[in-house]
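> Pasting the sequence and the predicted coordinates here, then a few questions.
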Amino acid sequence: MTLYYSLVFLLLVAEMALFMLLIVPLPFTIRRKMFTFISESPLIAKLQYGMKITFIFILILFIDSVNRVYRVQVELAESNKQQGGAAVLGHERMEVQARKFYSQRNMYLCGFTLFLSLILNRTYTMILDVLRLEEKVKKYEGDPKASGKASEKLANAGDAGEIGRLRKELKDKDRDLETLKKQSEGLSREYGDLSDKYGATQVDATPKKDK
């Protein structure tokens, strides 16, 4: 196995370990602290960004392995035709079968790694939703531990990626819009006051006609 496929295998093992960690039944407090740390840690955010780039390369390896499997199948079919329908014998058959085995192994390795990454992402999102619902239930039941910074952090968990950035930009735009509205109202009031004062001065400056 080449170096990059060995790294893909290590990544697959790490994904399996992480998946087991996610589905292990833990107390609500420990699970909430763990997911809060994951959502707030800048190191985790950088790691997620790096993993996205890594999965792009794994996707390229997966496409290449599928192409190799297809070429081996075509080569094996052409060899069988040249032999008059008989199977390929000797070292040629062993070589083709070995190439077929390695190509299929690489295809399955990359495919399962990509598939498990999607499962991890979906599992992480579902667990976050469950934790938020449990937090709301505890608030409705009047649990004092369910209120505070921990619940706010949990509500914002999972926003370290693109969705979180867009939500932050939307909040900033809403804040700027409210500021502009207040400034506009202040300017309107000042304009009204100045208009009234100007009108009053014009009335005072008008000369009175003798009757």
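It's in.
> Please make it C-alpha for all contacts and neighbour counts, starting now.
Will do.
> can you pull the buried residues of the helix or strand containing R31?
Per DSSP states H and E, R31 falls inside helix 28-40. For helix 28-40, the neighbour count (16 or more other C-alpha atoms under 10 Å) marks 31-32, 35-36, 38-40 as buried.
> got another, please set it beside the one above:
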Amino acid sequence: MTLYYTLVFVILMVEMVSFFFLVTPLPFNFRRRLFHFISTSDIIARTQHTLKIVFVFILILFIDSVNRVYRVQQDVSASGSTGTVITTGADRTEIQARKFYSQRNMYLCGFTLFLSIILNRTYVLIVDLLATEDKLTTLKKSAVSASAIASKDEEIAALKAELKTKDVDLETLRKQCEGLSAEYHKLGDQLNALESAGSDTPKKDM
């Protein structure tokens, strides 16, 4: 295996380990801190930019390996259509080796590219899930505060209704007091008039 295909294999192993790490159930706080660090780190951003360039080269290697597989298949088909029979073991071994290496390189580059897409999508989904869970926690807190405010509003409304009832009772009591006071003054005036009338009657008799 050449050097660049060895590097592709190393990248594939790193992707597999990263994928298993992503799907491993971790504590929520640790996962949130980790993905927040990954999302905000400059080093990770530069690494992702470099990996994009590397994956472009892997795509070129994939296209080249597909082309090699196609050419080997064409050579085998051409030898069969012309009636050329491969009798020597060396020729057969060479064709089989070319076919094997070209297919191996195609599968290696293809799986590396495919797993990179899966990793990217899994990372995006996990980040969205963490953001949704944060929003849900915030909404729960706001719902609790809103229910507390609603209960306070109901309590205030009940107190206002009670205060209004007390005001009506106080107004009724005030009117009753005014009526009783007026009646008292009226009775006082009548009593004074009777007393004055009673005091004038003996003087006339004398």
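Now that the structure is in, tell me what you want to look at. Please read all numbers here as calculations on a predicted model, not as lab measurements.
> could you say what helices and strands the helix holding R31 of structure 1 packs with?
helix 90-140, helix 149-155 (3 or more C-alpha pairs under 8 Å, 6 or more residues apart in numbering; DSSP states H and E).
> Q48 of structure 1 is nearest to which of these?
helix 90-140 (10.8 Å; C-alpha to C-alpha).
> on that earlier part again, output the helices and strands packed on helix 28-40 of structure 1 as CSV; include the columns distance to I63 of structure 1 and mean neighbour count.
Putting the helices and strands packed on helix 28-40 of structure 1 into CSV (distance: least, C-alpha to C-alpha, whole Å; neighbours: other C-alpha atoms under 10 Å) gives the following:
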stretch, distance to I63 of structure 1, mean neighbour count
helix 90-140, 8, 16
helix 149-155, 38, 16
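> possible to save those as TSV with distance to V74 of structure 1?
Converted to TSV, the helices and strands packed on helix 28-40 of structure 1 look like this (distance: least, C-alpha to C-alpha, whole Å):
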stretch	distance to V74 of structure 1
helix 90-140	11
helix 149-155	53
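> Which one of the ones you listed lies nearest to E78 of structure 1?
That would be helix 90-140 among these, by C-alpha to C-alpha, at 11.8 Å.
> helices or strands next to the closest one in the packing?
Using 3+ C-alpha pairs under 8 Å, 6+ apart, helix 90-140 of structure 1 sits against helix 3-23, helix 28-40, helix 42-82, helix 149-155.
> which part of structure 2 lines up with the last one?
The reference is to helix 149-155 of structure 1. Counting by TM-score structural alignment, helix 149-155 of structure 1 falls onto no part of structure 2.
> And the next helix or strand past that helix?
According to DSSP H and E, the helix or strand after helix 149-155 of structure 1 is helix 162-205.
> where does K135 of structure 2 sit relative to D128 of structure 2, distance-wise?
10 Å (C-alpha to C-alpha, to the nearest Å).
> Oh, that last question was meant for F37 of structure 2, not what I typed.
F37 of structure 2 is 15 Å from D128 of structure 2, by C-alpha to C-alpha.
> do the same with T24 of structure 2
Taken as C-alpha to C-alpha, the span from T24 of structure 2 to D128 of structure 2 is 17 Å.
> Same check on K186 of structure 2?
85 Å.
> same thing with I38 of structure 2?
Applying C-alpha to C-alpha to I38 of structure 2 and D128 of structure 2 gives a distance of 14 Å.
> Now for E195 of structure 2, how many residues are close by?
Using other C-alpha atoms under 10 Å, the number of residues around E195 of structure 2 comes to 11.
> The nearest residue to A155 of structure 1 once chain neighbours are set aside and F35 of structure 1: what is the separation?
Nearest residue to A155 of structure 1 in three dimensions, chain neighbours excluded: R132, at 6.4 Å (C-alpha to C-alpha, 6 or more residues apart in numbering). As for R132 of structure 1, its distance to F35 of structure 1 is 11 Å (criterion: C-alpha to C-alpha).
> what is in contact with those two at once?
Shared contacts of R132 of structure 1 and F35, defined by C-alpha atoms under 8 Å, 6 or more residues apart in numbering, are found at L154.
> okay, now R68 of structure 2: neighbour count?
With other C-alpha under 10 Å as criterion, R68 of structure 2 counts 19.
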